[in-house]
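Undergrad: Show me the folded form of this:
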Amino acid sequence: MDSRYLGRSGLHVSRLALGTMTWGRDTDADAAAAQLEAFVEAGGTLIDTANVYGDGEAESILGKLVPDVVPRSSVVLSTTTVGVGGGRGRLLCALDASLSRLGTDHVDLWQVHGFDAAVPFEETCSALSMAVSSGRCRYVGVSGMTGWQLATLAAWLRADGPASPLISVQTEYSLLDRACEESILPAAAAHSLGLLAWAPLGRGVLTGKYRHSTPADSRGASPHFTRYVGRFRTEQAARVVEAVATAAEGLGTTPLSVACAWVLGRSAVTSVVVGARDRAQLIGSLGAEQVVLPAEIRSALDDVSAAD
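TA: Okay, the predicted model is just below:
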């Protein structure tokens, strides 16, 4: 698997990242271990988790699998803190709790989710800087922010000194959700940030599994993810899904591979986060890195997925 430096940093990450959102809820520890082994065997390094996945269980499972299943040195651990606000104390306490669940003294990348308007942004930035200077993490990034919020934090951290600049932003990006192109991508480019794209399959909709019904074992049928998937079960989304299916048929590959390859081919994207319920599903996603979309197909997909 190919890899790239994340933003303007020395952190080298695989082009595909292993997402763990289902771990501890729809994916048990044994299935998670099988996914992790397959991912590392394929050359993957970046593992993406968060304090809220499975109410912390995803981090706990990951903390047992690394280094029991794969050595710590073979992976890049990234966790995101969600839902605690932008205060320094709460952020650092949440990071400490994540480190405890992960069974490590540091993560390679720590991301803070969301912009807390009730807290001075300088305080949030100071928490990010302190996390680096204290050795809790090697690099910092953000997610869940608008373009101006992202640019504000990036500029402040850069002005604060070279020790802990922002290096990444994580955002949803797929043929069904291109909203990040409006302000997040330009802000990331202006500040030399690497982009980590999640939900490249349109929350599973772009695989075509929902074209005619809702499979009983799908996220769309799960009480945890019904609303998560439902956002993209619209008439406009259906047109994009059909275009992806047509492209896949013409290329002799799967809709999953086409949808993922489209995101991988965007110049702004450093790594794409893929998740799965089991090893077989993950292997299908990993194969997308080998798919190169012809210019005419990419152009057609750009057109059909463009905002009205």
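
Undergrad: hey, let's count contacts and neighbours off CA atoms from now on
TA: Will do.

Undergrad: Pull out the buried residues from the helix or strand hosting Thr124.
TA: Assigned by DSSP states H and E, Thr124 falls within helix 121-133. With burial defined by 16 or more other C-alpha atoms under 10 Å, the residues of helix 121-133 counted as buried are Phe121, Glu122, Thr124, Cys125, Ser126, Ala127, Leu128, Ser129, Met130, Ala131, Val132.

Undergrad: Next, the second sequence, to be compared with the first:
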Amino acid sequence: MEYRHLGQSGLMISEVTFGNWLTHGELVDRDQAVACIRAALDAGITTFDTADVYAQGAAEEVLGATLDGVRRSSLVLASKVCLPTGDGPNDRGLSRKHILESCEASLRRLRTDYLDLYQAHRFDETTPLEETLIAFDDLVRQGKVLYLGVSEWTAPQIASALTIARELGLHSRIVSNQPQYNMLWRVVEPEIVPLCLREGIGQLAFQPLAQGVLTGKYRPGQEPPDGSRGTAGGRAPTFIRRVLGTSLLERVQDLLPVAEECGLSAAQLAIAWVLRQPGVSSVVAGATRPEQVTENASASGKTIDEAVLKRVDEVLGDLVDRDPAKTAQMMAVKPSWMKTAPADG
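TA: Below is the predicted model:
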């Protein structure tokens, strides 16, 4: 495992971050979740990403219990706040009340005194941004949070937060952004990545495997393999259906020889591709089996050259989405939307 700075901060994180969205506490049993976390530690992964809303807190509980006893200073724990965690009117959003209360709850579930990284899971248009940033800054001053980040914010939203933080003279600033980013979904490239590069904000890219589609295990004209997310319970099949299609699956099969020539599996190629992109600090990858964790982690340190990048673009062609307008469509938080959690990480 190799390590990188989170943006231009001094914090070092593993190139592959272990993410437990949709899996721990929801799609796999506890023993399997524990095995995956231990496999991550064995592979040299130090960075673990979760959120208060994942399995309504159960994911944080599983992670906290499994990591209990591991030297805390050797870990980087990241969680998030914003999405609905209850039915009450204040059980969501980025108000001071919800941020402070959610942070305390995450600390209890994770069995720790502080979070290395605390992220705004979405932008909240119902709360003044000044209130949100001051609440986050207070947590940093109290020592309960070390670094701040955002997830699925648009470029204008990130820029506004940076400007307000400077104007208010806050001690802390955003050092990370967590977007969906993979070979197929590149909508962050036109606006968000350039802004973050200028401001020293690192990308924690999630869904590098496009819900497993880029592993090549979903084949054209065939049912999803047993045990895959395409056949699992919960919400996962809904997301899988968004990206499954004969044309796409055929193109992914065409990527397999490219990966083989690089001495990589399809999953490793997909992760190495993301790590090759400008401004990416780490790839957030989930898993339902320990062997998947090991395979994902082994993509760290693998290099792919410009010729490989070009071949990937040639194979995927018009299936690649770079439309920056879709960042606003997918990331915006409206009052009506706040009633339920969205269907992504």
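
Undergrad: if we can go back for a sec, possible to save the buried residues of helix 121-133 of the first structure as TSV with distance to Arg219 of the first structure?
TA: Output for the buried residues of helix 121-133 of the first structure, formatted as TSV (distance: C-alpha to C-alpha, whole Å):
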residue	distance to Arg219 of the first structure
Phe121	36
Glu122	39
Thr124	34
Cys125	36
Ser126	38
Ala127	35
Leu128	34
Ser129	37
Met130	38
Ala131	35
Val132	36
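
Undergrad: chain center to whichever helix or strand comes after the helix holding Thr124 of the first structure, what's the gap?
TA: Sequence-wise, the next helix or strand downstream of helix 121-133 of the first structure (DSSP H and E) is strand 137-143. Here the centre of strand 137-143 of the first structure is set off from its chain's centre by 13 Å, with C-alpha atoms, centre = their mean, to the nearest Å.

Undergrad: same thing with stretch 66-84 of the second structure?
TA: The answer for stretch 66-84 of the second structure is 14 Å, by C-alpha atoms, centre = their mean.

Undergrad: Next: stretch 18-33 of the first structure.
TA: The gap between where stretch 18-33 of the first structure is centred and where its chain is centred comes out at 15 Å by C-alpha atoms, centre = their mean.

Undergrad: And stretch 149-161 of the second structure, by the same measure?
TA: Here stretch 149-161 of the second structure is found 15 Å from its chain centre; the criterion is C-alpha atoms, centre = their mean.

Undergrad: buried set for it?
TA: Buried residues in stretch 149-161 of the second structure, counting neighbours by 16+ other C-alpha under 10 Å, are found at Gly149, Val150, Ser151, Glu152, Trp153, Thr154, Ala155, Gln157, Ile158, Ala159, Ala161.

Undergrad: Among those, find me the one that's closest to Pro257 of the second structure.
TA: Set against Pro257 of the second structure, the nearest of these by C-alpha to C-alpha is Glu152 (32.6 Å).

Undergrad: counterpart of that closest one in the first structure?
TA: Aligned counterpart of Glu152 of the second structure in the first structure: Gly144 (TM-score structural alignment).

Undergrad: Next, count neighbours for the alignment partner in the second structure of Leu91 of the first structure.
TA: Under the alignment by TM-score structural alignment, Leu91 of the first structure pairs with Ile99 in the second structure. Counted with other C-alpha atoms under 10 Å, residues neighbouring Ile99 of the second structure total 24.

Undergrad: got a list of what Ile99 of the second structure touches?
TA: Going by C-alpha atoms under 8 Å, 6 or more residues apart in numbering, Ile99 of the second structure touches Val81, Cys82, Gly93, Thr132, Ala135, Phe136.

Undergrad: Same check on Val140 of the first structure?
TA: Leu109, Trp110, Gln111, Leu128, Val132, Ser164, Pro165, Leu166, Ile167, Ser168.

Undergrad: What sits closest to it if chain neighbours are left out?
TA: Nearest-residue entry for Val140 of the first structure: Trp110, 4.9 Å, with adjacent residues in sequence omitted and distances by C-alpha to C-alpha, 6 or more residues apart in numbering.

Undergrad: where does the corresponding residue of the first structure for Asp124 of the second structure land in three-state SS?
TA: Using TM-score structural alignment as the criterion, Asp124 of the second structure maps onto Asp116 of the first structure. Secondary structure of Asp116 of the first structure, reduced to three states by DSSP: H, G, I helix; E, B strand; the rest coil: coil.
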